[in-house]
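Engineer: Sequence and predicted structure below; questions after.
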Amino acid sequence: MRRAHTVEQVRESERALMATLPDGALMQRAAAGLAYAVLDLLGSAYGRRVLLLVGSGDNGGDTLYAGAMLARRGCAVEARLLSERVHEGGLAALRAAGGRVVSSTPSQGPASGARPGVARPEVVVDGIVGIGGRPGLRPDAVEALASVEGVPVVAVDVPSGVGVDSGELDGPHVEAAVTVTFGTHKIAHLVDPAAAACGVVHLVDIGLDLPEARVESLQPSDVARLLPRPDPQAHKYTRGVVGVRAGSPQYPGAGLLCVQGAATGLCGMVRYVGDGRLAERVRATHPDVVGEGRVQAWAVGSGGGEGAGDELKAAVADGVPVVVDADALTHVTGPLGVPAVLTPHAGELAAMAGADRADVEARPLAHALAAAARYDAAVLLKGRHTLVATPQGAVRVTTTGTPWLATAGAGDVLTGVIGSLLAAGLAPYDAASVGSWLHGAAATLAANDGPIVAGAVARAIPEVVRLVTWGH
């Protein structure tokens, strides 16, 4: 499990660890990890040009000590000091190793002992503000970044200017190629829109003893552990039966794709209940899908059109878990009274919450948590990094997937996959997060770096399950 901790959790853990270590040892661990990450990005050391943008506090200290290590390896290291107060030990180490302090920004004269920079850097290290910073940057930092626009940036802990605990952006911020973080991931590394500014995130273990995290991201081993597997004595009914109430004369394809997502082998049987002509098409396309009868979970709403409200009411009356999508979401006005997964995209959640879509996209974590509490359900908010939130405040972030997954019908397939996992016995939080992970991984596998259609995602689910389960 990839876990993301809050700033306060990290600071408490750092304080506890520092009490057991010699002064400065923790900073040296962080600086060494940062220096190696920069060297890995550069590919070599001697003669390579590195610019440090240095703010106050320990984040700046990590940057300066890393710069000293790079200078000793033969890099030409320059530092722009963006604060009158910087880490004195780190600055002394940088100068002793041959690093230089240069003018803070092109429009300013040099600070004490500073000289103008002599060459455009190959890498910029962002040590402007650390995890204690607030969203946005001061004008001097913005100007310093603008002077090296186009140069890859390595961010220290988080890109400066992002909301560390919220994943939100509010004003200018660093766009990093690589972010080197220490001890644990932070929420901004996983939750968009801040996560999109982090680039590749490299975690350096500095020995922190951390508490439980509120935000996490499933990894393949977690999915393998959570996936329902057939018992040796299993039959189709003991493996779970999912019912699908989706599609309509207006949107028949959505019903077919939802059935296709459900009929990927994750549970024992799929039942389809819907429009007569569409039911005939479902049976012709999926001869293993049967008609109305007893189920352990329902998938409702994909392409449901005008009848989605009635289908949702019928599903809820069954008293079994439901996954609710698309048109049926407009009929959810409060807790449904059964275990539930709601699967809105930003526009749908905005309509449910009476909010602006732009605000949902800017603050997805806050909106997903609020909706989960309001509807007493697991809320899956679709996006580049899909969020699954619970009423209790737990969140899982899906980091699998490909931009090619933004295609019509992909959400219908996801609804079917989650419904089958609910029928197989997973709780809503696990069904939604495992289903989302499988959906993203199947899209990546099926796309093979190219375009895909929704049906290809469904067809790739069994292969992803095999790879996760057996590793080959």
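Structural biologist: Received, thanks. Numbering: from 1, shown residues only.
Engineer: CA atoms for contacts and neighbours, from now on please.
Structural biologist: Noted.
Engineer: ok, the closest residue to Thr6 other than its chain neighbours to Ala119 distance?
Structural biologist: Among residues not flanking Thr6 along the chain, Asp165 sits closest, at 5.7 Å (Cα to Cα, 6 or more residues apart in numbering). From Asp165 across to Ala119, the span is 36 Å (Cα to Cα, to the nearest Å).
Engineer: So which of those two has more stuff around it?
Structural biologist: For the pair Asp165 and Ala119, the greater number of neighbours falls to Asp165 (22 against 11), based on other Cα atoms under 10 Å.
Engineer: The more buried one against His185, yeah?
Structural biologist: No: with contact defined as Cα atoms under 8 Å, Asp165 does not count as touching His185 (10.8 Å).
Engineer: try this one next to it:
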Amino acid sequence: MRTAHSVETVRTAERALMAELPPGTLMQRAAAGLAAACADLLGRRVYGARVTLLTGSGDNGGDALYAGARLARRGAGVTAVLTAPGRAHEGGLRALRAAGGRVVPADDGVRAVRRADLVVDGIVGIGGKGGLRPEAEALVLAAEDAGALIVAVDLPSGVDADTGEVRGAAVRADATVTFGAYKPGLLIDPAREYAGALRLVDIGLGPWLPAEPDVEAPQHADIARLLPYPAAESDKYRRGVIGIVAGSARYPGAAVLAVAGALSGGAGAVRYAGPAVDAVISRFPETLVTTGPPSKAGRVQAWVVGPGLGDGADARQALEDVLASDVPVLIDADGLRLLDPEAVRARAARTLITPHAGEAAVLLGVSREEVETQRLASVRALADRYGVTALLKGSTTLVADATGPVRANPTGTPWLATAGSGDVLSGLTGSLLAAGLPAIDAAAVGAYLHGLAARRLGTAPLTALGVAGALREVWRDVAEG
């Protein structure tokens, strides 16, 4: 599990650790890790490489200068460009000059940047807010135009470490070397796409960091531990039955896709209640079906309601019927448009909602742009306001309860932005709910497998049904490690 802590938490841990160490030890540990990462990116061909350091006034600039000194001692030609002359880290400057490095002001920096094989971004630290200043932006643009490798120190300058917001010009790094702990913004878009490949350098903060992070991103092993498996005495009912209320005369395909996802989600059986019975049975004859109300469909351990349901009286009645049940309920798509907040908050069993940014904007009464640029705050607000587990779909899918860490999904591909993929995700996640996973785990596992299935189909247009078809193979890959 990749775990991320807020800036204030990291700084508190750093202060506690520094009190136990000789002065400067922490910066030297960071610089050593940064220099090693730069050497790796240069392919170990450090001797003769041209490295340009973009250094500001904070500790990130000091880390860059000390790392530059290490690279210079290995034969690299290192030039430091000072974006804050007179406020650069004095010890770092002395170390760089002693190792044979050069120091130039920002006005002379563009030439050094354009000649560089590798550029180190130490302009702004983790406490930076807002975009780059114009003179720093010019240096970064020159590096991008020259095609140099760009390595960010702790996080790309111009992005918000705590929220993942990008409020102006920012560095787009090929790699980010972060120290002590991941910061939330490194795991969440839009900032995540600016960070490039992530490398965590252990500087000894572990004992001083709280056990509960702010954000966590599951990996293969974490998902494998959560996958439900039948026991020797299991039958289809003991494994869990998922109920699907989806589709309409206008959108029968939504029912088919939700059932397709559910059949790959770990539950023992799928019940379908709705008007698309013929379409569902013709595609998936193993489905248990009824045209009556959900409450008459038979026993289920969880419900999925909403995909393609429409907004008529029958749809409203079906949603009310499902919300009156005493089992977990996943609400998606049209179900979100019909949502009665009081009915959701009054439920004893867990409710999981799965909006995309547009639906979340309506639920929160804000603009879609605000949701997309403030994804972390938005998913937390959804969970808190409605008393639910919220899965906010998007370039970084996030899952949140009202308390505890937010889960950031590391899988997926832009090709998932296709009709019906959300219906598959709803069925898959609902099936995991029925199999007994808590809502936050079901949502995290569902998003992870769904994203992997899309990746399995490659960098080409895909279909929602194709994603559903890839889920079994992805499940096996994760389970087998």
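Structural biologist: Cool, the structure landed. Worth saying up front: this structure is predicted, and the values here are computed from it rather than measured.
Engineer: Could you get me the TM-score between them?
Structural biologist: The TM-score (TM-score structural alignment, normalised by the length of structure 1) is 0.94; 461 aligned residues with a Cα RMSD of 1.6 Å.
Engineer: how near is the residue nearest to Thr6 of structure 1 to Leu21 of structure 1?
Structural biologist: Separation of Asp165 of structure 1 from Leu21 of structure 1 (Cα to Cα): 27 Å.
Engineer: got it, and Gly117 of structure 1?
Structural biologist: 37 Å.
Engineer: Looking at those two, which has the bigger crowd around it?
Structural biologist: Gly117 (19 against 10).
Engineer: pretty sure that one is touching Glu78, no?
Structural biologist: Yes: counting by Cα under 8 Å, Gly117 of structure 1 touches Glu78, with 7.3 Å between them.
Engineer: what touches both of these two?
Structural biologist: Here Gly117 of structure 1 and Glu78 have Val102 as joint contacts, going by Cα atoms under 8 Å, 6 or more residues apart in numbering.
Engineer: what secondary structure does Val270 of structure 2 sit in?
Structural biologist: strand (DSSP: H, G, I helix; E, B strand; the rest coil).
Engineer: scratch that, Asp62 of structure 1
Structural biologist: Put simply, Asp62 of structure 1 is helix when judged by three-state DSSP.
Engineer: Work out for me the element Asp40 of structure 2 sits within.
Structural biologist: Per DSSP states H and E: Asp40 of structure 2 is located in helix 25-41.
Engineer: Tell me which residues are up against that helix.
Structural biologist: For helix 25-41 of structure 2, contacts defined as Cα under 8 Å, 6+ apart pick out 18, 45-46, 59, 62-64, 66-68, 70-71, 118, 151, 153, 177, 179, 199, 201, 203.
Engineer: ditto for stretch 456-464 of structure 2
Structural biologist: Applying Cα under 8 Å, 6+ apart, the contact partners of stretch 456-464 of structure 2 are 257, 415-416, 418-421, 424, 454, 466-467, 470, 474.
Engineer: which among these gets closest to Val327 of structure 2?
Structural biologist: Among those, Val424 lies closest to Val327 of structure 2 (Cα to Cα), at 20.6 Å.
Engineer: The closest one belongs to a strand?
Structural biologist: No: counting by three-state DSSP, Val424 of structure 2 is not part of a strand but helix.
Engineer: neighbours of the counterpart of it in structure 1, just the number please.
Structural biologist: By TM-score structural alignment, Val424 of structure 2 lines up with Val413 in structure 1. By other Cα under 10 Å, 28 other residues sit near Val413 of structure 1.
Engineer: Could you find the closest non-adjacent residue to Val413 of structure 1?
Structural biologist: Nearest residue to Val413 of structure 1 in three dimensions, chain neighbours excluded: Gly261, at 4.3 Å (Cα to Cα, 6+ apart).
Engineer: residues in contact with the one you found?
Structural biologist: 412-417, 458.
Engineer: Now render those residues as a markdown table, adding distance to Val397 of structure 1.
Structural biologist: Conversion of those to a markdown table gives the following (distance: Cα to Cα, whole Å):
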| residue | distance to Val397 of structure 1 |
| --- | --- |
| Asp412 | 20 |
| Val413 | 19 |
| Leu414 | 15 |
| Thr415 | 17 |
| Gly416 | 20 |
| Val417 | 17 |
| Ala458 | 21 |
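Engineer: Pick the one among the residues you listed closest to Arg11 of structure 1.
Structural biologist: For Arg11 of structure 1, the nearest member of the contacts of Gly261 of structure 1 is Leu414. The distance, counting by Cα to Cα, is 38.3 Å.
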